[in-house]
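[1] Build me a structure from this.
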Amino acid sequence: MHVLILGGTTEARQLAGLLHGTPGLELTSSLAGRVASPRLPPGEVRVGGFGGAEGMAAWLREHAVDVLVDATHPFAGTISFNAASAAAAARVPLLALRRPGWAPVEGDAWYEAGSLEEAATLLPGLGRRVFLTTGRMGLATFAHLDDLWFLVRSVDAPEPPYPPRMEVLLDRGPFTLAGERDLLRHHRIDVLVTKDSGGTATAPKLTAAREAGVPVIVVRRPPTPEGVQVVTDPESAAHWVTQHPRWGARVEGAP
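    Okay, here's the model as predicted:
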């Protein structure tokens, strides 16, 4: 049985770890290739795009993929919709693995935004020194805000266009609460912008912001493609794979 995991996330690596070495299971993880030195999961790994939904469907057929797991980042909306279209075209069962989103607690000052553009519109009214943790790909959205100062944290160095008053911090989670407290204090941050990525690796910044009374702009997630089954943890995804009827058919030697 051939399983393709669309990965790049912690959950994708954990799922690959749970499935790797299972007798009779061929495992391939696909990474987008946007990070220069990604953390690789166990098993076979391919890097790069598929060429849209049609290209992915062709890859699924060519490599006889039995089930597809979309374990990409919650904000990787394009590839998730491509995966849904490709899986339908190739008649391959699809599961989405999505970590739960964050939820505000007492003391949080959260402002929801439906997009990076909306976040950029909200920013000038909330602060002047911005901790921007939305990744390096969307910095052009904030490039016109030349009256604000930005601390941008990303895994790889960003490319222009980006805000003219900016300091880049190259780092990769997980982050500690003590470290996030020091960062906010040292850079005199008065507003935080983040995507609702969920998980624990980058959540300490939210606690640090709450403690410091720093408002947080939270960009909402894009929707999951309609009709796609969703689980929230790697263990449930591994169970879905190993209990899928296609697994039983392969074990019994059926075509």
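[2] From here on, just use CA atoms for contacts and neighbour counts.
    OK.
[3] Just give the nearest non-adjacent residue to Leu126, would you?
    Val191 (6.5 Å; Cα to Cα, 6 or more residues apart in numbering).
[4] in a helix, that's where Arg181 is, yeah?
    Yes. Following the definition DSSP: H, G, I helix; E, B strand; the rest coil, Arg181 is counted among the residues of a helix.
[5] Wait, it touches Gly213, no?
    No. Under the criterion of Cα atoms under 8 Å, Arg181 is not in contact with Gly213, lying 11.6 Å apart.
[6] And those two? Which one has more around it.
    The neighbour comparison of Arg181 against Gly213 (other Cα atoms under 10 Å) goes to Arg181, with 18 against 14.
[7] Tell me where the chain has strands.
    2-6, 26-31, 44-47, 67-70, 94-97, 110-113, 129-132, 149-154, 166-170, 191-195, 216-219, 229-231 (DSSP state E).
[8] Could you provide those in JSON lines, with additional columns for distance to Thr78 and mean neighbour count?
    As requested, those are exported to JSON lines (distance: least, Cα to Cα, whole Å; neighbours: other Cα atoms under 10 Å):
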{"stretch": "strand 2-6", "distance to Thr78": "12", "mean neighbour count": "22"}
{"stretch": "strand 26-31", "distance to Thr78": "14", "mean neighbour count": "22"}
{"stretch": "strand 44-47", "distance to Thr78": "17", "mean neighbour count": "13"}
{"stretch": "strand 67-70", "distance to Thr78": "12", "mean neighbour count": "24"}
{"stretch": "strand 94-97", "distance to Thr78": "14", "mean neighbour count": "24"}
{"stretch": "strand 110-113", "distance to Thr78": "19", "mean neighbour count": "17"}
{"stretch": "strand 129-132", "distance to Thr78": "22", "mean neighbour count": "24"}
{"stretch": "strand 149-154", "distance to Thr78": "21", "mean neighbour count": "21"}
{"stretch": "strand 166-170", "distance to Thr78": "26", "mean neighbour count": "14"}
{"stretch": "strand 191-195", "distance to Thr78": "16", "mean neighbour count": "23"}
{"stretch": "strand 216-219", "distance to Thr78": "17", "mean neighbour count": "23"}
{"stretch": "strand 229-231", "distance to Thr78": "17", "mean neighbour count": "15"}
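[9] for comparison, sequence B:
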Amino acid sequence: MKIFLLGGTKDSINIIEHIKQNYDAFILTTTTTEYGAKLAIEGGSDDTIARPLLKDEIIEIINDGDFDMLIDATHPFAAHITQTSASIASELEIPYVRFERPTTNLDNIDTSRIHYADSFDEAGKLIADEFDEGNVLHFAGANTMEDVMKHVPAKRFYPRILKVEKSLEKCEKLAINPDHIIPMTGAATKQENIDLIEKYDASVMITKESGEIGGVIEKIQAANEKDIAIIMIRRPKIEMLNKDDIVNDLKELDSKIKSFFKNRYR
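    Okay, here's the model as predicted:
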């Protein structure tokens, strides 16, 4: 079985490890960064491509490589690539799965400090209007900084990002002080988030609704303890995605694989 995996997330590493342990499979993982590709190889991926791919490139790779299945395990906020991958699978008539981490269960969490927004531009406006004192911790990646900073000055802005060339170039372009850049190596613990709030005198934190694997609960708990606001960006709604194509865990992924390849896996 040859699998084309759109990766770059912790979910995708879990998928690679699970498939390699349980199936006779070759996995090609695509990521947008060398760092993501390195993690994929360490997880057991047979090959990687470490750059963004256009739709036509993906189609060509799948056709030339005679891949049997396309799995999209990109970030919940990567709406464009998910729409593109679903259309590619339909066009090529190959089995397709969208692995989508569940939304965060907040039933037993104090959510009184959460303010929801549908975009980063909206988040920036909200900060300018309602949280004009104290500093801003941006825990939502380098690609989303510019929209927030249309409304928030660089002197208040502290992004937590991967210290890779592209991200640092974006910081430089936006005139973000290098001393404001917080290196990211993975989801932070509650205490690490508390330490950052204290160190940078933050009054508000920006995060995506990226699920428990993205450390959302630890961010909320830290904000609650330090009595600061959280602006949480809602997940985008992805049109044209068949609900039957979505799985939320590895058990559901197994069921899909076995249904697609029932003659091989019983």
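[10] ok so, going back, contacts only, for the residue nearest to Leu126 of the first structure.
    Neighbouring residues of Val191 of the first structure by Cα atoms under 8 Å, 6 or more residues apart in numbering: 123, 126-131, 214-217.
[11] cool, and Ala32 of the first structure?
    Contact partners of Ala32 of the first structure, counting by Cα under 8 Å, 6+ apart, are 7-8, 47-49.
[12] make it 10 Å
    Under the criterion of Cα atoms under 10 Å, 6 or more residues apart in numbering, the neighbours of Ala32 of the first structure are 6-8, 38, 46-50, 72, 76, 79.
[13] What are the boundaries of the helices in the second structure?
    Remark: helices of the second structure, listed N- to C-terminal, are 10-22, 34-43, 55-65, 79-92, 120-130, 145-149, 165-173, 190-199, 216-226, 250-260; assignment by DSSP state H.
[14] in the second structure, which residue is closest to the centre?
    His75 (3.1 Å; Cα atoms, centre = their mean).
[15] Can you tell me how far the residue opposite that one in the first structure once aligned is from Leu192 of the first structure?
    His75 of the second structure maps onto His73 in the first structure when the alignment is built from TM-score structural alignment. According to Cα to Cα, to the nearest Å, His73 of the first structure stands 20 Å off from Leu192 of the first structure.
[16] Kindly report the same for Ala103 of the first structure.
    Taking Cα to Cα as the measure, Ala103 of the first structure and Leu192 of the first structure are separated by 16 Å.
[17] for Trp149 of the first structure, same thing?
    Remark: distance between Trp149 of the first structure and Leu192 of the first structure (Cα to Cα) = 12 Å.
[18] Now the common contact residues for the two.
    If you check Trp149 of the first structure and Leu192 against Cα under 10 Å, 6+ apart, the residues they both contact are 127, 129-132.
[19] quick one, which of the helices of the second structure is nearest to Ser210 of the second structure?
    For Ser210 of the second structure, the closest of these is helix 216-226, at 6.7 Å, according to Cα to Cα.
[20] Pull out the buried residues from the closest one.
    Neighbour-count burial for helix 216-226 of the second structure flags 216-224, 226 (criterion: 16 or more other Cα atoms under 10 Å).
[21] Distance from stretch 181-201 of the second structure to the middle of the chain?
    Distance of stretch 181-201 of the second structure from the chain centroid (Cα atoms, centre = their mean, to the nearest Å) equals 18 Å.
[22] and that stretch, how far apart are its ends?
    Start-to-end span of stretch 181-201 of the second structure (Cα to Cα) is 14 Å.
[23] now for Arg98 of the second structure: what does it line up with in the first structure?
    So Arg98 of the second structure corresponds to Ala96, using TM-score structural alignment.
[24] Quick check: that match touching Ala76?
    No. The pair Ala96 of the first structure and Ala76 fails to qualify as a contact (Cα atoms under 10 Å) at a distance of 11.9 Å.
[25] which residues does Val216 of the first structure contact?
    Listed by Cα under 10 Å, 6+ apart, the contact partners of Val216 of the first structure are 108-112, 123, 126, 130-131, 190-194, 205-206, 209-210.
[26] quick one: what's aligned to it in the second structure?
    With TM-score structural alignment as the matching criterion, the partner of Val216 of the first structure in the second structure is Ile230.
[27] residues of stretch 8-27 of the first structure that come out buried?
    Along stretch 8-27 of the first structure, the positions that meet the burial threshold by neighbour count (16+ other Cα under 10 Å) are 8-20, 25-27.
[28] Kindly provide the distance from the closest residue to Thr72 of the first structure other than its chain neighbours to Trp59 of the first structure.
    Closest residue in space to Thr72 of the first structure, ignoring its immediate chain neighbours: Gly7 at 4.9 Å, by Cα to Cα, 6+ apart. Separation of Gly7 of the first structure from Trp59 of the first structure (Cα to Cα): 16 Å.
[29] Neighbour count for the two, which is higher?
    Each of Gly7 of the first structure and Trp59 has its neighbours counted (other Cα under 10 Å); Gly7 has more, 25 against 16.
[30] right, and the more buried one touches Leu27 too?
    No. At 12.0 Å, Gly7 of the first structure and Leu27 do not qualify as touching, with contact defined as Cα under 10 Å.
[31] okay, and the common contacts of these two?
    Common neighbours of Gly7 of the first structure and Leu27 (Cα under 10 Å, 6+ apart) are 16, 45.
[32] what's the spacing between the residue nearest to Val251 of the first structure when sequence neighbours are not counted and Trp149 of the first structure?
    Nearest in space to Val251 of the first structure, with sequence neighbours left out and distances taken as Cα to Cα, 6+ apart, is Gly24 at 7.3 Å. Note on Gly24 of the first structure: its distance to Trp149 of the first structure, by Cα to Cα, is 54 Å.
[33] Gly248 of the first structure too?
    Noted for Gly248 of the first structure: a distance of 57 Å to Trp149 of the first structure, by Cα to Cα.
[34] ok, the counterpart of Glu44 of the first structure in the second structure - contacts?
    With TM-score structural alignment as the criterion, Glu44 of the first structure lines up with Asp46 in the second structure. By Cα under 10 Å, 6+ apart, the residues touching Asp46 of the second structure are 16, 20, 25-29, 40.
[35] Pull the most distant pair out of those.
    Taking Cα to Cα as the measure, those span a maximum distance of 14.7 Å, between Ala25 and Ala40.
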